[in-house]
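**Q** the sequence and its predicted three-dimensional model are supplied below.
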Amino acid sequence: MGAHADTRSDGRAGVRAPAPAGVCPVLLTPFRPDGEVDEDGFVRVVDHLLAVGARSVMFPGFASEVLALSDDEREHLSMVLLERTARREDVTAVVSVPDYATHHAVRRAARLVEAGADAINVLPPHQLAPPVESVLAHLEQLLTAVHPVPVVLQHAPLQTGTALTVPTIRALAERHRNLAAVKVESQPPGRTISALLDSETPIPSIIGHAGQQLPDALDRGAIGVQPGCSFTELYLRVWHQWEAGEPAAARRLHTRMLPYLSSWMQDVNVIVGAEKIVAMRRGLIGSDHCRAPVRELDDGERASVDAFLDEFGAELPEVGP
């Protein structure tokens, strides 16, 4: 699906709106050592991802340190992203709306679509455990406001304790065919992916959580993966090998990555920190600074990043400014 793909659907009947497929990296937010946003670094990351073959990108997410960004920073960087992707007909810009208040979420989503977002990612409200009826009302209003633009529903029960269940999501998707896919971050994700496809109108899945379960997800019919962005080339190789009918080669590469991914993903702060070190060492960003409060990587965790770069360095060349 490109930036200007036809995403029309009947809303309450007909085919489901197309969702961004393939490898869709979640952009990191570069900060200078003083903690200010490094906009030039952000642009460099976006341009690099498009240059190596990513055909969709997402911002902001947990990997973007979204909780550490002000509303103005989040809005500004989203507009920078849309400006960089607008020139590419073959790229889908997915912009996330994690706002808790329905009032803000609906208006932000509509504004982003007006500015050129090709798809919206929505993180359902979860702080203070709102009742499922309120969460559904939030999603219904957002889906209606951006129709027919595709919406990806982020299902991250471990991080959010969301009240949504697969049957609830199925019912919502039947009412709104622009609910194009679910980003599955449940653990394990496989059963959720299969259950979503086992619907009257199948609901595609995009796997998150650094793609730790990517081969199983692909076996079960997942259409995409949303990992971090500092070693996108490796995920693209796995994806292309799988699509080329070489699942054994894809599994071998994924198996090499898995010890690092499973270690870092034990804590969101760790994988964000690891991704930033990799990006800095490659020349994508100038600093690996993460905004406080954060759990700094210890010597063992930093050693694992060194080992990762030793193993994959030849496949992840330096980029430079």
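**A** Right, received. Where do you want to start? Residues are numbered from 1 along each chain as shown.
**Q** only C-alpha atoms from now on, for both contacts and neighbour counts.
**A** Noted.
**Q** can you list the helices and strands that the helix with the most length in the chain packs against?
**A** Ordering each helix of the chain by length in residues (DSSP state H) puts helix 247-264 first. Helices and strands touching helix 247-264, by 3 or more CA pairs under 8 Å, 6 or more residues apart in numbering; DSSP states H and E, are helix 214-219, helix 232-243, helix 268-281, helix 299-312.
**Q** below is an additional structure, to be compared with the one above:
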Amino acid sequence: MSNASFWKGVLPAITTPFHADGSVDHAFLAKHAVQLVDAGSTAIVPLGSLGEAATLSFDEKVAIVATLVKAVGDRVPVVPGIAALSTEEAVKLAQAVKAAGAGGLMVLPVYVYTSDWHEAAAHARAVLGATDLPCILYNNPVAYRTDILPAQIAQLAGEFANLQAVKESSGEIRRFAAIKELLGDRLVLLVGMDDAIVEGLAMGAEGWIAGLVNAYPVESVQLFELARDGGYAASAELYNWFLPLLRLDTVPKFVQLIKLVQAKVGLGSETVRAPRLVVEGAERADALAIIDHAIATKKA
């Protein structure tokens, strides 16, 4: 499969909706995915950190992929995150979600265990080698304590033709230039932090695995297109309005906060799975001040 257009555009890291009893709300999940695609999203990325994947069972993950494939799989690819406590489980999940209709995979480091490159590479090779689906390599050293450097990304890209993109979430904008220097256009670069989207596009990224898109799908696609086509000058007004919300994507309670934004704009519930709890007290008041200001100042 060509990487010409598979990863370009806004790829929502879709949240996992829960009923009050903690079970997955598949009806809303399907409805939400349709809303995101209707707004111009080019893929749906479930089972990531924002999707609370660490709290989902293996069977729940496969069922979520099946629901999304049924809802939007004929329009855009469903690209689940592959994260697990063990390499064996990650390989099995990669194979199971392909059988459920996934169109690609996002390959994460293993949960919990902080690794060196020797072990992280072995894990990535096992997952990439277990599938013929096109894959994204996800680098997020802040969250996973494993930093995959540009030269190491290049090494894997040289070994696996199905590695087509990299989601770079180190927060170090110079990484984009370093990857391009080594690989040219071999991999599609994806921005993985909401508050770096305009900067990332300026440095050669072509896709955005986005978080606040769950609450503001139309505005997210508009911001992406303005920044892609006209740079900072064209996108500055919308970016400045959006930035306080986008920064909610890069704090420890980003799941709770993004779901709170969804609830406030009528695109979801703030229900999360323990150990996460909904934000309360001063923390909630501070978040609502940001959200309410954004709602009040959003242009039609």
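**A** Sure, I can see it. The structure presented is a predicted model; accordingly, all values stated were derived computationally and were not measured.
**Q** sorry, back to before: outside of the longest helix of the first structure, which residues touch it?
**A** 210, 212, 215, 234, 237-239, 241-242, 270-271, 274, 301, 304-305, 308 (CA atoms under 8 Å, 6 or more residues apart in numbering).
**Q** equivalent analysis for stretch 61-80 of the first structure, please.
**A** The contact list for stretch 61-80 of the first structure (CA under 8 Å, 6+ apart) reads 26-29, 37, 39, 42-43, 59-60, 95-96, 115, 228, 268, 271-272, 291-292.
**Q** what subset of these is buried?
**A** Listed as buried from the contacts of stretch 61-80 of the first structure are 26-29, 37, 39, 42-43, 59-60, 95-96, 228, 268, 271-272, 291; burial here means 16 or more other CA atoms under 10 Å.
**Q** burial count for the counterpart of residue 35 of the second structure in the first structure?
**A** Using TM-score structural alignment, the equivalent of residue 35 of the second structure in the first structure is residue 48. Counted with other CA atoms under 10 Å, residues neighbouring residue 48 of the first structure total 17.
**Q** give me the mean deviation of the helix or strand hosting residue 48 of the first structure from the second structure.
**A** In this structure, residue 48 of the first structure sits in helix 39-52 according to DSSP states H and E. Taken against the second structure, helix 39-52 of the first structure registers an average deviation of 1.3 Å after superposition, with mean CA distance after the TM-score superposition for the first structure.
**Q** tell me the angle that helix makes with helix 232-243.
**A** 20 degrees (axes from the mean of the first three to the mean of the last three CA atoms, to 10 degrees).
**Q** name the helices or strands packed onto helix 39-52 of the first structure?
**A** Helices and strands touching helix 39-52 of the first structure, by 3+ CA pairs under 8 Å, 6+ apart, are helix 71-85.
**Q** pull up the aligned stretch in the second structure for the helix it packs on.
**A** Counting by TM-score structural alignment, helix 71-85 of the first structure corresponds to residues 58-72.
**Q** buried set for that stretch?
**A** 58, 61-69, 71-72.
**Q** distance from it to the middle of the chain?
**A** Centroid displacement of stretch 58-72 of the second structure relative to its chain, using CA atoms, centre = their mean, to the nearest Å, is 16 Å.
**Q** how big's the offset between that stretch and the first structure?
**A** Mean for stretch 58-72 of the second structure is 1.3 Å (mean CA distance after the TM-score superposition for the first structure).
**Q** how about the helices in the stretch 51-200 of the second structure?
**A** Using DSSP state H, counting those that start in this stretch, the helices found in the stretch 51-200 of the second structure span residues 58-72, 87-99, 117-128, 141-144, 150-159, 174-183, 197-202.
**Q** contacts for the third one?
**A** Spelled out, that is helix 117-128 of the second structure. Residues contacting helix 117-128 of the second structure (CA under 8 Å, 6+ apart): 87, 90-91, 94, 107-110, 135, 146, 148, 156, 160, 162-163.
**Q** top of those by neighbour count?
**A** Most surrounded of these: other CA under 10 Å gives residue 109, at 30 neighbours.
**Q** give the aligned equivalent of it in the first structure.
**A** Looks like residue 109 of the second structure aligns to residue 124 there (TM-score structural alignment).
**Q** I figured its match hits residue 100, correct?
**A** Yes - Residue 124 of the first structure lies in contact with residue 100 (CA atoms under 8 Å); the separation is 7.4 Å.
**Q** what is the neighbour count of residue 249 of the second structure?
**A** 22.
**Q** same question for residue 316 of the first structure.
**A** If you count neighbours by other CA under 10 Å, residue 316 of the first structure ends up with 17.
**Q** which residues does it contact?
**A** Taking CA under 8 Å, 6+ apart as the test, what residue 316 of the first structure contacts is 231, 233, 282.
**Q** to which residue of the second structure is the last one aligned?
**A** So the one you mean is residue 282 of the first structure. Match for residue 282 of the first structure (TM-score structural alignment): residue 265.
**Q** correct me, but that match touches residue 217?
**A** No - counting by CA under 8 Å, residue 265 of the second structure does not reach residue 217; the two are 11.2 Å apart.
**Q** many thanks, I have nothing further to ask.
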